[in-house]
Structure formats: structure tokens, C-alpha cells
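# Need coordinates for the below:
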Amino acid sequence: MQLELKVLDKDGSLLACSSGESEVNLVYKEEYNEGDKIVINSDMKNCNLHVSIDDAIGASTVYITRNEIIYQIPFGDARLSISPKAFTGNIHLITVKEAFEEEKRNYRNLALNKMDQHGDTGCYPHGTANVETRGEAVFAAKNAIDGITENRSHGEWPYSSWGINRRDDAEFKLEFGRSIIAEKIYLYTRADFPHDNWWQRVTLTFSDGSSMDWELEKSEKAHVLVLKEKKIEWLVLHHLIKADDPSPFPALTQMEVYGREA
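Model (predicted):
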């Protein structure tokens, strides 16, 4: 596999570039400016890559369905849901590595994508929703798959979450980009009590056509659902039934889906 990393400015001009076989590192020795983006090019698609888009964010194993993946460097409000150390300063390390065949068979959290973004990115897993509170980055759907389970407050990192803007019809969709075998699901509902409400029951609908109701409780701990090996390409979290609580603000901090490649 041939891999290439590039940093481009807002006009598409090349600022830095590095390439390699099966693995590539790029050290960018400048400050990022608004409009800059990181581009990952691969001569293969429909494959797993280990990607660390910034050393302060960390790595995740993603599945790409395109030869080119573009990551927009966040500025302004978009920065509030990530570590304040990320993308700052004048030296940055970006790494991409092909996943080994043995690694693909490993049992792991298949929902984790620390570099998820809005839009059709070609990079999975990918979280979307029919509502995000006030359109703010700290309440975006992608926050629910960034690997951060701290749920005892709300707002800026590390307390970002998926916020439903009080909508009773709120839905969160998690797409994997290919078939996976799901065996266990962890939900970390936000637990900033008494500011927060909580869901006493939710429904999961899967790409195989099945659905199941899931009874939850008021807790800061993970809610755990054990599945029989379920081959799916996506799931939807919906029918979110709030508890009889004075607060109107339930939210989701994190979803983890443990299993393996199909």
C-alpha cells in the first residue's frame, strides 16, 4: 500500500508532504492557519488504517472507502470539542499506518473514530444525527465516538457530548462503512446531575432489520448490552424515552461497539 500525507492551505497550495509504503509520518513545522487541511492519500480503498491526525488527539483505526480523505483543521467553535493542546504550536506529528491482517481480526471498539467530521467523508465509523443542540460543536454527534467517556459535566472538552436540543424524535446513526460483527454495546449517558435528565429506555435498530428496546438507569457508569453475534453495517439509537425528572437535558457522551471485522 502506498500512502501519502499532505498539509494544504485554504487555497489548496501544498505546505508539506510525505509518502511511504504501508506507513507514513509527516512532521509539520509551522503553525496551522484557518482553512488548512490534512489530506491522506492511499492507492487502496475499502481498507483499515491506523491514523493519528494529531499527537494530542491520539490514534484510531478507521475504515476508508475512498483513495483520498480530507480532514479540516478545526478553528473557532469547532475547537471547543477537542483537546486545547491539539493542532497548536509550530510542530505537529501526523501518522498513518496500514492495519495488519492479524489486527483486523482483533476484538475491539469498532465505533471509535477520533477524527470523525460532519459530512460524507469516506472515513468510518461515522456518527450523524437529525439534531445537534444549537449546532454547536460541543454537542455534535461525532463527540459520541471520540473515545472520551468523561460524562460528569457538559460543554467544552473533555465534557463534549451529543445533545438533542430537547427533541423527542432525536436519532443518532452510527455507520461502519462495511459489515462488522457486533457483540457488545456500551452507552455512557451524560450524568451532569441535576443539570441532566436521563433516558429510561432507548431503542436500537440495526441494518439487518432487527430492533430491540434497552432499559437504562440513572448512572454515570456505562450501560452494557450483550448481543448475540450480529452482522451489521449500521445502527440507529432512537425512541429516547426521558425519565420523569425536572431537567429537560438528556444527552449521550459515548457509544462503544465491541466486536470484530466481518
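# drop to CA atoms for contacts and neighbour counts, all remaining ones
Noted.
# what packs against the longest strand along the chain?
Ranked by residue count and defined by DSSP state E, the top strand of the chain is strand 223-242. Packing partners of strand 223-242 (3 or more Cα pairs under 8 Å, 6 or more residues apart in numbering; DSSP states H and E): strand 172-189, strand 199-206.
# out of the ones you listed, deepest packed?
Using mean count of other Cα atoms under 10 Å, the stretch among these with the largest mean neighbour count is strand 172-189, at a mean of 20.
# Now do it: which elements does it pack against?
Strand 172-189 packs on strand 59-64, strand 123-124, strand 126-129, strand 223-242, strand 251-261, going by 3+ Cα pairs under 8 Å, 6+ apart.
# Proceed likewise with the subsequent sequence, for comparison:
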Amino acid sequence: MAKISIKILNREGVLLREGCAEEEINLLYDAAYQEGDVIVAETDEKDAFYWLQLDDAKGSSLVYVKGDLQYEIPFGEKRINLSPKVFSGERHLIHMRKARPYEYQAYRNLALNVSDWHENTGSYPHASANVETRGESVFAAMNVIDGVTASDSHGRWPHESWGINRREDARLKLDFGRLVETDRIILYTRADFPHDNWWVKGTVTFSDGSSLELNLEKTGMAQEFTFEKRKIEWLTLGQLIKADDPSPFPALVQMEVWGSEA
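Down below sits the predicted model:
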């Protein structure tokens, strides 16, 4: 059985709260978070699936854990891409549970991870990019896998997106941390018109060496693309071509990658 431990440390590394259990843990923290506080989640069974909830207002995701997790509680600009309810107040519930086979073997959105963060190297899926507008949280790559599809504006939650800072070579990477099988991608591009531009084309490159050209439309609704099944560990979205429009600001709100374990 997997042994799971969760700790909350302050900026000096002082232990504020700790819990340990087998297979599933609920850790209640009755205090307001302070800047520099860190949640540390550890398990003795790596390369396995877990349900992870870093905050009761944040929700949970099915993640593939390859290493220990260290999540610093965001403050100031670093939290405006999150609901204002997240990490607020003086009562917080952190939850982690070993996933059951029928949960992770299902056909599902393999990209969804409400608990991704910029420095995340221990859990997957994980989103990263070669550019994020001004380094601001509301334009970070992780926003495209947080499950929020509100596309009619830009800026603070729920209108966070991946912003490319006008880069012609902008590229987003989505890592799964293991081999998966996919046959469907759904994109939501930002549609805060006339502030926004939009992409008319983009190319998805898969880790197996294949690629898929996407023809995109001027819409904030879901754009779905199906293809023959591919077994991959990661993919990138790049070669993005803007429409002939005065606005220089196209952006991606959400990316879903549907499939199953390989």
C-alpha cells in the first residue's frame, strides 16, 4: 500500500502541520497561509496515479506522480489566475488518494491538471512554453490545462490564458510523464474581440515524430480535431499563424487531449 505524507512548511522550513496515511489522506490546516508557505506531498510509491487536491476551493485532478511535490502558496500577482477563494481564509483541506485502475484506465481528458504549477517536475500532465507574456500568471502555460474555458475576456480568473507576447515562434509543450494514447484534441482560443486576434493555423507535433496541421476559426467555442490514434509522451503546439487583423493579441484558453493509457 502506498504511504502518503503531506507537510506544510513556512519560509524558514519550520513544520506547521503534518499528516501521514496509507492510500488516502485528508489534511486539515486551521490557519491563514503566509507568504513563503509550502505544501510538500510525498509518497513511497512513485510512477503511479493519484488524485491530488491542494486546496478545497481548487478542486482535484488525476495526476501521474513521478517525484515529490513542493508547491509554494501563491501570493500577489502569482495568484490572480486563480479563483479568489483558493488558499483564502483560515480553514483548508488538502487531499491525496491513490487512484483505482478503473479511474485512470478510462477514456478521458489526459491534459487536465488543476494543480499544475510553473516549477512542477513531480506530477503530470505539465504545461510549459518558450514564452509567457511578461511572465505574468494570467498568461502562463499552466492556464491551458486548468479546466477553465471562459474565453470572452482576458486577464484575471476566470479569463486566464496562455499569452505569447507577440512572439512569432511561440510554442507550448504538454508533457504527460509516461506513454499515452490519444486520438482527439480540443482547443479553446481566446475571443475577446476586438482586443484579440486569432490563429488561422497551428501545428501539433507529437513525440513519435508525426505532426498534425490544425485549421482554426474565429471563435471562443470548442474546436475539435480527431485523428488516428498515436502513442506519445508529449506534444507541442506551434507554427501559429495569426489572422489578418489589426490586433496583435491571439491567445489560448484551454487545450484538451483525449485518450487513454497506452
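# rewinding a little: now the helices and strands packed on strand 172-189 of the first structure as a markdown table including mean neighbour count and distance to residue 70 of the first structure?
Shown next, in a markdown table, are these (neighbours: other Cα atoms under 10 Å; distance: least, Cα to Cα, whole Å):
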| stretch | mean neighbour count | distance to residue 70 of the first structure |
| --- | --- | --- |
| strand 59-64 | 23 | 11 |
| strand 123-124 | 25 | 9 |
| strand 126-129 | 24 | 14 |
| strand 223-242 | 17 | 22 |
| strand 251-261 | 23 | 24 |
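# need these in TSV with distance to residue 35 of the first structure, can you?
Shown next, in TSV, are those (distance: least, Cα to Cα, whole Å):
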stretch	distance to residue 35 of the first structure
strand 59-64	23
strand 123-124	20
strand 126-129	22
strand 223-242	31
strand 251-261	28
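# and residue 110 of the first structure, which of those strands is closest to it?
Across these, residue 110 of the first structure has its closest neighbour in strand 251-261 (5.5 Å, Cα to Cα).
# residue range for that closest one in the second structure?
On the second structure, the counterpart of strand 251-261 of the first structure by TM-score structural alignment is residues 251-261.
# how big's the offset between the matching stretch and the first structure?
Superposed on the first structure, stretch 251-261 of the second structure shows a mean distance to its aligned partners of 0.5 Å (mean Cα distance after the TM-score superposition for the first structure).
# Now do that stretch: everything it contacts.
The set of residues external to stretch 251-261 of the second structure that reach it, using Cα atoms under 8 Å, 6 or more residues apart in numbering, is 104-112, 143-151, 159-164, 179-190, 196-198.
# re the thing from before, any chance of JSON lines for the helices and strands packed on strand 223-242 of the first structure, columns distance to residue 60 of the first structure?
Below are these laid out as JSON lines (distance: least, Cα to Cα, whole Å):
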{"stretch": "strand 172-189", "distance to residue 60 of the first structure": "14"}
{"stretch": "strand 199-206", "distance to residue 60 of the first structure": "24"}
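# quick one: which of those strands is nearest residue 40 of the first structure?
Using Cα to Cα, these put strand 172-189 closest to residue 40 of the first structure, at 17.5 Å.
# Tell me roughly how far that closest one lies from the second structure on average.
Mean for strand 172-189 of the first structure is 0.5 Å (mean Cα distance after the TM-score superposition for the first structure).
# related to what we said a few turns ago, run the chain-centre distance for the match of strand 251-261 of the first structure.
Put simply, stretch 251-261 of the second structure sits 10 Å off its chain's centre (Cα atoms, centre = their mean, to the nearest Å).
# hang on, isn't residue 115 of the second structure packed against residue 54?
Yes: using Cα atoms under 8 Å, residue 115 of the second structure is in contact with residue 54, at 6.8 Å.
# quick one: common contacting residues for these two?
With Cα under 8 Å, 6+ apart, residue 115 of the second structure and residue 54 have common neighbours residue 60.
# do you know how far residue 222 of the second structure is from residue 216 of the second structure?
10 Å (Cα to Cα, to the nearest Å).
# out of the two, which sits in the more crowded spot?
With neighbours defined as other Cα atoms under 10 Å, residue 222 of the second structure and residue 216 compare such that residue 216 has more, 21 against 16.
# which residues does the more buried one contact?
199-202, 223.
# of these, closest to residue 242 of the second structure?
For these, the nearest to residue 242 of the second structure is residue 199 (4.2 Å; Cα to Cα).
# contacts for stretch 41-58 of the first structure?
By Cα under 8 Å, 6+ apart, stretch 41-58 of the first structure touches 1-5, 38, 59-69, 82-83, 85-87, 92-99, 104, 114-115.
# buried subset of the residues you listed?
Buried residues within the contacts of stretch 41-58 of the first structure, defined by neighbour count using 16 or more other Cα atoms under 10 Å: 3-5, 38, 59-66, 68-69, 82, 86-87, 92, 94-99, 104, 114-115.
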